[in-house]
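[1] okay, sequence plus prediction incoming.
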Amino acid sequence: MKLKITRLTSAAIAVGVTALGTVVMTPGYAMAAAATQCSGTQHKEFDTIGSNLDVYITLCVHRSGDGYYNAYADVTWKDGGGGVSAGMEDFELNLRLERNDADYKNQNFGLKAVNGSSSGAVRATGAKFRSSTTGGWTADGHVKWDIQNDGAGGGTWSLGGSPSI
């Protein structure tokens, strides 16, 4: 009788281990490796009243290991006149997370720091979007700008998008 119980216990353990192995090895959500792709640095010189303002922007798309995507932009500037009479009246970055040129997240960032100091750097980080779909994700955007007290109105600087992930 003792031998029979041992065999039943061994069989039950074998079934439990096989079932556990199946659960552990079956993914519930397809995970992709983290990745980031960035555009080259994009430059524009603005003819402000003081020294000409040089702005540099890099757009990036990022995928985390747990399936979240987001766009971000690194913005640096130098040689700005600064102040209300020499800098920018308006400097707004539009940042978009796209997949195959369709917008998934679209945000505007008023970058008043560009007018507040003659040089600096900021990172504008867009909201996250979760997706199990891979391929075709990019960051894109543009800048709306207006030079303070020049009487000429503003303009739009269209930025080149990032490579896709």
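    Received it, and whenever you're ready, just let me know what you need.
[2] C-alpha from now on. contacts and neighbour counts both.
    Fine.
[3] check contacts around the residue minimising distance to the centre of the chain.
    The residue lying closest to the centre of the chain (C-alpha atoms, centre = their mean) is Ala71, at 1.7 Å. Ala71 is in contact with 59-62, 95-97, 125-128, 138-140, counting by C-alpha atoms under 8 Å, 6 or more residues apart in numbering.
[4] dropping in the other structure now:
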Amino acid sequence: MKIRHLAAPIAAAVALVGLATPPAQAATYKCGASQSHRVVLPNKSDLDLSVGLCVFRNSDGELYAQVQTNWEPTTLTGAVGRKFDGFKVNARLEYRFTTGGNDYINKSHTCDFTASANDKWKATANCKSGDTPWDGDLYWSADGQVQWDIDADGKGWQDPWQLTGSPLLS
């Protein structure tokens, strides 16, 4: 009988501790602040770019980086004609061993948005790195760059716009 009386308070204490401590839930994504850049286009409306970088962990435990690129004209009256000979966005999934350590590229993918950028003056396009399995011992982030070759300006590909990486996901 005494065993029964001791078991009930212990079971109640274990149940209360279980209720008081919610299960640990890891973050499923981290996104950085939006980044902006104006592309000066000769003899037509300039183009405002807005880019967001996120690192995601899906329900299957796979990680990937995504760069979402938005563009729109600065004035509608000049929004005519071909804009680019080339317009590419690179998405990189990177990792670190410590929060202050160096970034290492895990997966990288370049998306060619030339056709859609020339077709639409206002649009959104997503570029996604490849997937990789989650490793909880590492710190993960999304990074990337945007590069363009303006139509008929005679300058070729411009230096890439290096983006600021997302916050770390751990």
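    Received it, and whenever you're ready, just let me know what you need. Predicted model only: the values in this text are computed from it and were never measured.
[5] counterpart of the residue nearest to the centre of the first structure in the second structure?
    Aligned by TM-score structural alignment, Ala71 of the first structure pairs with Ala65 of the second structure.
[6] in the second structure, what residue corresponds to Lys128 of the first structure?
    Using TM-score structural alignment, Lys128 of the first structure pairs with Asp131 in the second structure.
[7] surely its match and Tyr64 touch.
    Yes. Using C-alpha atoms under 8 Å, Asp131 of the second structure makes contact with Tyr64 at a distance of 4.9 Å.
[8] between those two, tell me which one has more neighbours.
    Neighbours were tallied for Asp131 of the second structure and for Tyr64 using other C-alpha atoms under 10 Å; the higher tally belongs to Tyr64 (27 against 18).
[9] what helix or strand does the more buried one sit in?
    strand 62-73 (DSSP states H and E).
[10] mean deviation of that strand from the first structure?
    Superposed on the first structure, strand 62-73 of the second structure shows a mean distance of 0.7 Å to its aligned residues (mean C-alpha distance after the TM-score superposition for the first structure).
[11] what's next to the next helix-or-strand element following that strand, contact-wise?
    For strand 62-73 of the second structure, the following helix or strand on the C-terminal side (DSSP H and E) is strand 84-96. Strand 84-96 of the second structure has contacts (C-alpha under 8 Å, 6+ apart) with 55, 64-67, 102-114, 117-118, 127-130, 138-152, 157.
[12] quick one, which of those are buried?
    With neighbours counted by 16 or more other C-alpha atoms under 10 Å, the contacts of strand 84-96 of the second structure contain buried members at 55, 64-67, 103, 107-114, 117-118, 127-130, 139-151.
[13] in helices only, show me the residues you listed.
    Among these, DSSP state H puts 114, 117-118 in helices.
[14] in CSV, list those along with distance to Leu168 of the second structure.
    As requested, these are exported to CSV (distance: C-alpha to C-alpha, whole Å):
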residue, distance to Leu168 of the second structure
Thr114, 30
Ala117, 30
Asn118, 34
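[15] quick one, strands of the second structure?
    If DSSP state E is used as the criterion, the strands of the second structure fall at 29-31, 35-39, 47-57, 62-73, 84-96, 104-112, 123-128, 132-133, 139-150, 161-162.
[16] can you list the ones you listed in CSV and add distance to Leu6 of the second structure?
    Output for the strands of the second structure, formatted as CSV (distance: least, C-alpha to C-alpha, whole Å):
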stretch, distance to Leu6 of the second structure
strand 29-31, 45
strand 35-39, 61
strand 47-57, 45
strand 62-73, 46
strand 84-96, 50
strand 104-112, 54
strand 123-128, 57
strand 132-133, 46
strand 139-150, 46
strand 161-162, 65
